[in-house]
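Novice: Quick check, what structure comes out for this input:
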Amino acid sequence: GGTPGRIPDLPILDLPSIRFTETPWCSPIKVKHGNANCRTPQGEYYKNVLGTRCYIRCQKGYDLHGPQQLICQSNKRWSGKVFCKQKRCPTLSMPPNGGFKCLDGAYFNSRCEYYCSPGYQLKGERTVMCMDNKIWSGRPASCVDTEPPRIQCPSVKEKTAEPNKLTARVFWESPEGRDTADGILTDVVLKGLPPGSHFSEGDHKIQYTVYDRAGNKGTCKFFIKVRVRRCGKLNAPENGYIKCSGDGDNYGATCEFSCIGGYELQGSPARVCQYNLGWSGPEPTCTPMNINVGVRTAAALLDQFYEKRRLLIISTPTAANFFYRLQLGMLQPAQCGLDLRHVTVIELVGFFPAQIGRIGLKLLPPALALQLRLLLRIPHYNFNMVVVDKHGMDKERYPFPATSAELFTLIDTFPLRKDEMKLQAEAGQSCT
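Specialist: Sure, this is the predicted structure:
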């Protein structure tokens, strides 16, 4: 829009107002085989002003030595020194009966090619390369003869375990190998138990491996079979336990039987596995205890429970007593837990001579019920409950109703109870 040939007017600069703050401070960064990505504090033109941060990276095939970040400091020096060093793989080992040639030694991207001496064949990768992770690609080659040595194992062995044992001792001649190449074997390796060992029941794999000087191997294998004479497993009687020696049913094993509290053993307490693969003695059973309520004394009544059952004695002045009815209500759904803990409940109701005692469906004569109260010093005129252990010891008294959980927690602390719980856990007995 101006006159042709006329130079347009330029704006007049106010030179005093320009502030030269972008003065180079540190020397420029030069990283051989790498580069620096620098950021100035306020976007200045020069990349080496005070406060500049430079992030250093090396080219592929090189490792950074020094910090990844440098800062231009007030002393006009960078905060550290860095350089990029060419990556190098471990020196390759020379294969026996051969060698290798490399284009660039053991440095990154170098390729090495293996070769073998006349009469040997190459096994493995012919060419490997030094990778960026400083590991050679591929598996280093070796030069070997490919004919494996030969070895022959003995025939299959079968043995029967000795009486009352679960093992058999087995012997055999160790096989010798033969190499078809140079006739020299470097090693014979046995996998499995050596000759003369005791072998357990079942099949055992025995394997021999021989090696020649070139690394070839030859193998052979056979099986040792051990059989155990067995009578067949016995089961615990219902409401009882079984404990067997040995493996439980091998020739010579003994099984012992016992019953849970409140049951008595009928039949053989122990049976032995015989040579004819049959068990000695008749099969045992556990029958419920027959509680005799016709005894003359309370002590005689309690003796019947000694080491067999625990007692929970509930005493009440009347069958209409609130605590008594509440206690029975709490115990009714806990019958399984009581049985599991071998607890028999005895109820003492009323005053003499009208009082009665009850064990399940059996009634105690009034005189016997009175004796029981006197023997255990149980008050007649109010609710009371007594826990007696298997040794007849008075363990706890309750003047008020107790929950089944409270009773079970107490009983589970008794010494005999620990062994019972272990047996019940093994037998899978529980309340579901």
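Novice: CA only for contacts and neighbour counts going forward, please
Specialist: Fine.
Novice: and Thr318, what does it touch?
Specialist: 349-350 (CA atoms under 8 Å, 6 or more residues apart in numbering).
Novice: Validate this expectation: it resides in a helix.
Specialist: No - if the criterion is DSSP: H, G, I helix; E, B strand; the rest coil, then Thr318 is coil and not within a helix.
Novice: and it, how far is that from His380?
Specialist: 10 Å (CA to CA, to the nearest Å).
Novice: Could you tell me which residues touch both of the two?
Specialist: Joint contacts of Thr318 and His380 (CA under 8 Å, 6+ apart) are Gly350.
Novice: mind listing what's buried in stretch 54-63?
Specialist: 54, 56-58, 61-63 (16 or more other CA atoms under 10 Å).
Novice: Quick one: name whatever helix or strand follows the strand or helix carrying Phe222.
Specialist: Following DSSP states H and E, one finds Phe222 within strand 217-227. Under the assignment DSSP H and E, the closest C-terminal helix or strand after strand 217-227 is strand 240-244.
Novice: which other helices and strands contact that next one?
Specialist: Applying 3 or more CA pairs under 8 Å, 6 or more residues apart in numbering; DSSP states H and E, we find strand 240-244 packed against strand 254-259.
Novice: Could you figure out how far the strand it packs on is turned away from strand 240-244?
Specialist: With axes from the mean of the first three to the mean of the last three CA atoms, to 10 degrees defining the directions, strand 254-259 sits at 160 degrees from strand 240-244.
Novice: returning to what we had before: could you identify the most distant pair in the buried residues of stretch 54-63?
Specialist: Cys54 and Gly61 (21.0 Å; CA to CA).
Novice: just to revisit the earlier point, how about the buried residues of stretch 54-63 in TSV, adding distance to Ala236?
Specialist: Shown next, in TSV, are the buried residues of stretch 54-63 (distance: CA to CA, whole Å):
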residue	distance to Ala236
Cys54	81
Ile56	78
Arg57	77
Cys58	77
Gly61	74
Tyr62	75
Asp63	73
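Novice: one more, for comparison:
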Amino acid sequence: FDTWYELFMLICSESHKSDSGCSLKTDPYWCHPPGLTNGEVTCHSPRGRAYRSTLGTRCQMSCDRGYKLLGRRSIMCLANRSWSGTAYCRSIVCYLKIFITSHSYWPGIIKSVQFTCSLIATLTGVVNFIHCYYFVITVVFYLHDFVFHSVRRCPELFPPLHGYLSCSSDGSNYGAMCEYHCEGGHERRGVSSRVCQFNRSWGGDPAECVPIEIKADVKTAPALLDQFYEKRRLLIVSAPNMSDPDYQLQNIMIQKADCGLALRHVTVIELLGSPPRETGRIKESLLQPQVIEGLRISRSYFSMVLLDELGLDRERFISPVGSDELFSYIDSFLLDEEEREKLELRSDFCD
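Specialist: A predicted model of the protein is given here:
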């Protein structure tokens, strides 16, 4: 299926043909219209422009200049009449405090700053005078033994187990913000970020990265797929039975590639056989028969379907694929630049 919405609506139409309640999901106001103070919300619905908040509508969040987006950049209207996440725009405030202990050199300092910044502008053709003044005054004050600014620092913030931090500034200055991120197979529990406060302490409590808990005993395919939305990619392997030679070969290669798949945030779902003996599982957890049928993937022949984090069908394979070929496709077409950089740093993690 090309989108989560199509999957929802197909399952809905098949399982509720006589149920008028299903048609409510086409309500143009299925979810409350989203708003974003000091920002902009751009929505696109699979049903057209008249449906700005119906089931399956996806909205992109962006902030005005001078504001930073905290939270989800993309949200979707879900079947439970709520959006898949929240966001808000926080004002970006820069603090510059200059403390001067002696004024005898002040005229000379101003003259030096003006001369230096003008020289930079002459040589480069362009100069940001605010940044230039900040830099040159810092140097001049240092040379003249002035106290230019007092840096307030917080204690070192350590990354969580199975996670890492990305921080602004140098990571511990007053006003610096550190965001928590979790590695593949784990999700954040707690705050998404912490800010170094004026009292030299970090706001909020430390977050932790815990293993993602997938509930395999859900009753519908959408309920299963919702757990992976914007968190994990899916590799769905299907075959007539466990003795299928293509399945057996692919299963061996997947077991060897388990570490690499985890680094790329890929979860494997196996679908085997036909009713009444069909089997579906995620590792050791078995899926309900109605969930297997709801995924609408044939098990009459071997195949693999690769879905991205938004649930989009990105590639299909009808014969076994080695880990090198599979990883090459994922790295080239599914990972963003930041993920590729992190993957490069962990290149020997699975050796």
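Novice: Now Val210 of the first structure: closest residue in space, sequence neighbours ignored.
Specialist: Val188 (4.5 Å; CA to CA, 6 or more residues apart in numbering).
Novice: I'd say the one you found and Thr209 touch.
Specialist: Yes - with contact defined as CA atoms under 8 Å, Val188 of the first structure reaches Thr209; the gap is 5.7 Å.
Novice: related to what we said a few turns ago, quick one: what helix or strand has the residue nearest to Val210 of the first structure in it?
Specialist: Here Val188 of the first structure is assigned to strand 185-191, by DSSP H and E.
Novice: Name the surrounding residues that touch the next helix or strand after that strand.
Specialist: Once the chain leaves strand 185-191 of the first structure, the next helix or strand it forms, by DSSP H and E, is strand 197-200. Residues from elsewhere that reach strand 197-200 of the first structure (CA under 8 Å, 6+ apart): 166-171, 226.
Novice: Between all of the residues you listed, which two are separated the most?
Specialist: Leu166 and Phe171 (17.1 Å).
Novice: gap between the residue with the largest distance to the centre of the second structure and Val136 of the second structure?
Specialist: Distance to the chain centre peaks in the second structure at Ser104, reaching 53.5 Å (criterion: CA atoms, centre = their mean). Applying CA to CA, the value for Ser104 of the second structure to Val136 of the second structure is 18 Å.
Novice: Then Ser118 of the second structure?
Specialist: 11 Å.
Novice: again, but for Gly204 of the second structure
Specialist: 36 Å.
Novice: Who has more neighbours out of these two?
Specialist: Val136 (18 against 13; other CA atoms under 10 Å).
Novice: that older thread, please list only the buried members of the contacts of strand 197-200 of the first structure.
Specialist: Here, 16+ other CA under 10 Å leaves 166-168, 170, 226 buried among the contacts of strand 197-200 of the first structure.
Novice: Among those residues, name the ones in strands.
Specialist: 167-168, 170, 226 (DSSP state E).
Novice: Out of the residues you listed, which is nearest to Gln371 of the first structure?
Specialist: Gln371 of the first structure lies nearest to Thr167 out of these, by CA to CA, at 61.0 Å.
Novice: With adjacent residues omitted, what lies nearest to that closest one?
Specialist: Per CA to CA, 6+ apart, closest to Thr167 of the first structure is Ser200, 4.4 Å.
Novice: what would the contacts of strand 197-200 of the first structure look like in a markdown table with distance to Gly248 of the first structure?
Specialist: Listed next are the contacts of strand 197-200 of the first structure as a markdown table, based on distance: CA to CA, whole Å:
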| residue | distance to Gly248 of the first structure |
| --- | --- |
| Leu166 | 11 |
| Thr167 | 15 |
| Ala168 | 18 |
| Arg169 | 21 |
| Val170 | 24 |
| Phe171 | 28 |
| Val226 | 17 |
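Novice: Which stretches in the second structure count as helices?
Specialist: 4-15, 106-124, 129-143, 221-226, 245-256, 258-263, 289-294, 323-333, 337-345 (DSSP state H).
Novice: mind listing what's buried in the third one?
Specialist: This means helix 129-143 of the second structure. Applying 16+ other CA under 10 Å to helix 129-143 of the second structure flags 132-133, 136-138, 140-141 as buried.
Novice: so can I have a markdown table of the residues you listed showing distance to Val321 of the second structure?
Specialist: Putting the buried residues of helix 129-143 of the second structure into a markdown table (distance: CA to CA, whole Å) gives the following:
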| residue | distance to Val321 of the second structure |
| --- | --- |
| Cys132 | 55 |
| Tyr133 | 58 |
| Val136 | 58 |
| Ile137 | 60 |
| Thr138 | 58 |
| Val140 | 63 |
| Phe141 | 63 |
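Novice: Aligned to Gly273 of the second structure, what sits in the first structure?
Specialist: Under the alignment (TM-score structural alignment), Gly273 of the second structure pairs with Gly350 in the first structure.
Novice: wouldn't its match be in contact with Arg358 here?
Specialist: No - judged on CA under 8 Å, Gly350 of the first structure makes no contact with Arg358 at a distance of 11.7 Å.
Novice: follow-up on the earlier one: quick one: which of the ones in strands among the buried ones among the contacts of strand 197-200 of the first structure is nearest to Met393 of the first structure?
Specialist: Met393 of the first structure lies nearest to Thr167 out of those, by CA to CA, at 48.4 Å.
Novice: Against His204 of the first structure, how distant is the closest one?
Specialist: Taken as CA to CA, the span from Thr167 of the first structure to His204 of the first structure is 12 Å.
Novice: before we move on, what about Asn290 of the first structure?
Specialist: Asn290 of the first structure is 54 Å from His204 of the first structure, by CA to CA.
Novice: cool, and Ile346 of the first structure?
Specialist: 60 Å.
Novice: Cys220 of the first structure now?
Specialist: Distance from Cys220 of the first structure to His204 of the first structure, by CA to CA: 14 Å.
Novice: Let's check: the centremost residue of the second structure is which one?
Specialist: Taking CA atoms, centre = their mean, the second structure has its central residue at Glu230, 6.2 Å away.
Novice: isn't it right next to Leu312, touching?
Specialist: No - judged on CA under 8 Å, Glu230 of the second structure makes no contact with Leu312 at a distance of 11.0 Å.
Novice: Run a quick neighbour tally on the equivalent of Ala369 of the first structure over in the second structure.
Specialist: Alignment note: Ala369 of the first structure maps to Ile292 in the second structure; criterion TM-score structural alignment. When neighbours are defined as other CA under 10 Å, Ile292 of the second structure has 24 of them.
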